[in-house]
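Colleague: 3D, please:
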Amino acid sequence: MASLDVEFLFSHVPILPRIEIILNNVYRHPKLPPPTITENIIKNLLFACTTEAPFRSLTGQVYLQVEGVAMGSSLGCGFVDFFMCKLENTVLRDPDVKPFINCSYVEDIFIAIRSEPHLRDLKKAMETASVIHSSNELNIHNKIPFLDVLIHFQDNTYKTIVFRKKTDTRRCMNAASRCPQRYKLSAIQEYPRRAHRNCSSWEFFHIEVSRVKQILINNSFSYFIVDKETRVFITCTITQHEQNNTSSAHNLL
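Modeller: Now for the predicted structure:
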């Protein structure tokens, strides 16, 4: 297992190639019809929104970002997604380069490869086909963090649990803070929701829930309310799971 992290993806990739990729997918898609607005109008709008958007520096000077997309721009994620999809579709056509597993989230990519030379070949192919550069990380003892998930390959199975960096301070919204009660309840509810989403088994889920209960209690939440909200989430999740299984069984019949 390994991961690739594309560096400066928003700011370093030229605008015009990205716009051409978008136009080709929108107006020359093999299955979807083009929009009613003309291609030239869309091209001019995309160009204006990316190269003619001013911003002010801390010193008061006004600049135009002539290359790349500004961080926080509403167009940023769309531009990056089109670019990365085009790049991956081009590079991964080569069976000698294509990894066994390729999962990407914007500029972060999780891959399963044969060896370190395979990783180097993949990285070189992606950099040769574009202007990007990336850093990489290999698994240690069959474990590797990817975003907020720790992936463990064991017994020919991928197991996952919530990942926390060593710099994590175990702090969250404090129950004594002056904010609406619904925000505090949301802070509690998100922890078991994330545990259920990221953990591959109920065993890992309960390990993570025990950990976050202590975090919440350390941040002044009462054990009663934490336990109550956790139980409500588990009950609702199990009920929903049983309803889905029942519905699937009826569909089969």
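Colleague: rest of the way, CA atoms for contacts and neighbours
Modeller: Noted.
Colleague: what ranges do the strands span in this protein?
Modeller: 2-7, 54-56, 62-64, 101-105, 108-112, 133-138, 143-146, 149-154, 157-162 (DSSP state E).
Colleague: can I get these in CSV including mean neighbour count?
Modeller: Listed next are these as CSV, based on neighbours: other Cα atoms under 10 Å:
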stretch, mean neighbour count
strand 2-7, 20
strand 54-56, 12
strand 62-64, 12
strand 101-105, 13
strand 108-112, 18
strand 133-138, 16
strand 143-146, 20
strand 149-154, 17
strand 157-162, 18
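Colleague: and this one, please, so the two structures can be compared:
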Amino acid sequence: MGSPLGVLFANFYMGLVERRVLSVPHLCPLTYGRYVDDIFVEFRDWKHLNLHDACISSSCLNFTLKLYGDGSLPFLDVFVKPVDNKFVTSIHVKETNKGRFLNAEGECPTSYKRSVIHSYVNRAFAHFSTWPLLHQELKRLQQFLVNNGFSNKNVQSIIMQKMAAYLRHHNACPEKRPPILLHYRSFMSTAYRTDEKVLREIVEHGTHPMDPEDKLELRIFYKKLKPLTIS
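Modeller: Have a look, this model is predicted:
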């Protein structure tokens, strides 16, 4: 603990444990996610959980389980709740969190103060899976920021900038698929134009991609003939 290599060693060891446990079909969970030593796992039933726990606890590590009756679970700073066969995520706020952070009235560079707003707003957009939950979190966050001396106008401005950037990204026209390239090596001759026309007709009429949305593009490149030498 405390060493810069601590996280690296933890990941190495957990990788060995996961390789042994997750490679067994009847032990592999439905969902598995890990950050260093914090693990989020979804099981089929209690029997599946007990088998997995017994196997993974056979290492030199001791694992603790957190179970919630309604199926919801805080994982790091994300609150996860299953709804209609999918996970709904939001921000997990501990009961001990009093909403105190860097005060805007303190002696600190302006860029640091703005980064506080940006970091909390970015986290909200990254963690929330529904618009009502995002709206609720932004209202809570805005109140906490104002309580810590930040200007309500600046907070709203950064939220609107983030919202506009988010909508531009998700409403942008989808990029066109790159064509499937077919490369053909030919030899330069005086009839190269005729050869190219024949090749393109063969590709156009005789070749079709499996996905109709894909397009084919023929690219012909030439290799020079070696000069004939007479000795």
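Colleague: any idea what the TM-score comes out to?
Modeller: Comparison of the two superposed chains (TM-score structural alignment, normalised by the length of the second structure) gives a TM-score of 0.73, and 180 aligned residues with a Cα RMSD of 1.6 Å.
Colleague: any chance of the strands of the first structure in a markdown table, plus distance to residue 233 of the first structure?
Modeller: Output for the strands of the first structure, formatted as a markdown table (distance: least, Cα to Cα, whole Å):
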| stretch | distance to residue 233 of the first structure |
| --- | --- |
| strand 2-7 | 32 |
| strand 54-56 | 44 |
| strand 62-64 | 48 |
| strand 101-105 | 27 |
| strand 108-112 | 30 |
| strand 133-138 | 35 |
| strand 143-146 | 25 |
| strand 149-154 | 21 |
| strand 157-162 | 17 |
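Colleague: now do the spatially most central residue of the second structure against residue 24 of the second structure, distance only.
Modeller: Residue closest to the mean C-alpha point of the second structure, counted by Cα atoms, centre = their mean, is residue 126 at 9.7 Å. Distance of residue 126 of the second structure to residue 24 of the second structure, given as Cα to Cα, to the nearest Å: 33 Å.
Colleague: aligned to residue 41 of the second structure, what sits in the first structure?
Modeller: Counting by TM-score structural alignment, residue 41 of the second structure lines up with residue 111 in the first structure.
Colleague: correct me if wrong: that match contacts residue 97.
Modeller: No - with contacts defined as Cα atoms under 8 Å, residue 111 of the first structure does not count as touching residue 97, sitting 11.4 Å away.
Colleague: got any residues that touch both of the two?
Modeller: Listed as contacting both residue 111 of the first structure and residue 97 by Cα atoms under 8 Å, 6 or more residues apart in numbering is no residue at all.
Colleague: so who does the closest residue to residue 80 of the second structure other than its chain neighbours touch?
Modeller: Once flanking residues are discounted, residue 80 of the second structure sits nearest to residue 89: 4.7 Å by Cα to Cα, 6 or more residues apart in numbering. Contact analysis of residue 89 of the second structure by Cα under 8 Å, 6+ apart lists 78-81, 127-130.
Colleague: what do you get for residue 76 of the second structure?
Modeller: Here residue 76 of the second structure is in contact with 38, 92 (criterion: Cα under 8 Å, 6+ apart).
Colleague: can we see that at 7 Å?
Modeller: Residues in contact with residue 76 of the second structure (Cα atoms under 7 Å, 6 or more residues apart in numbering): none are found.
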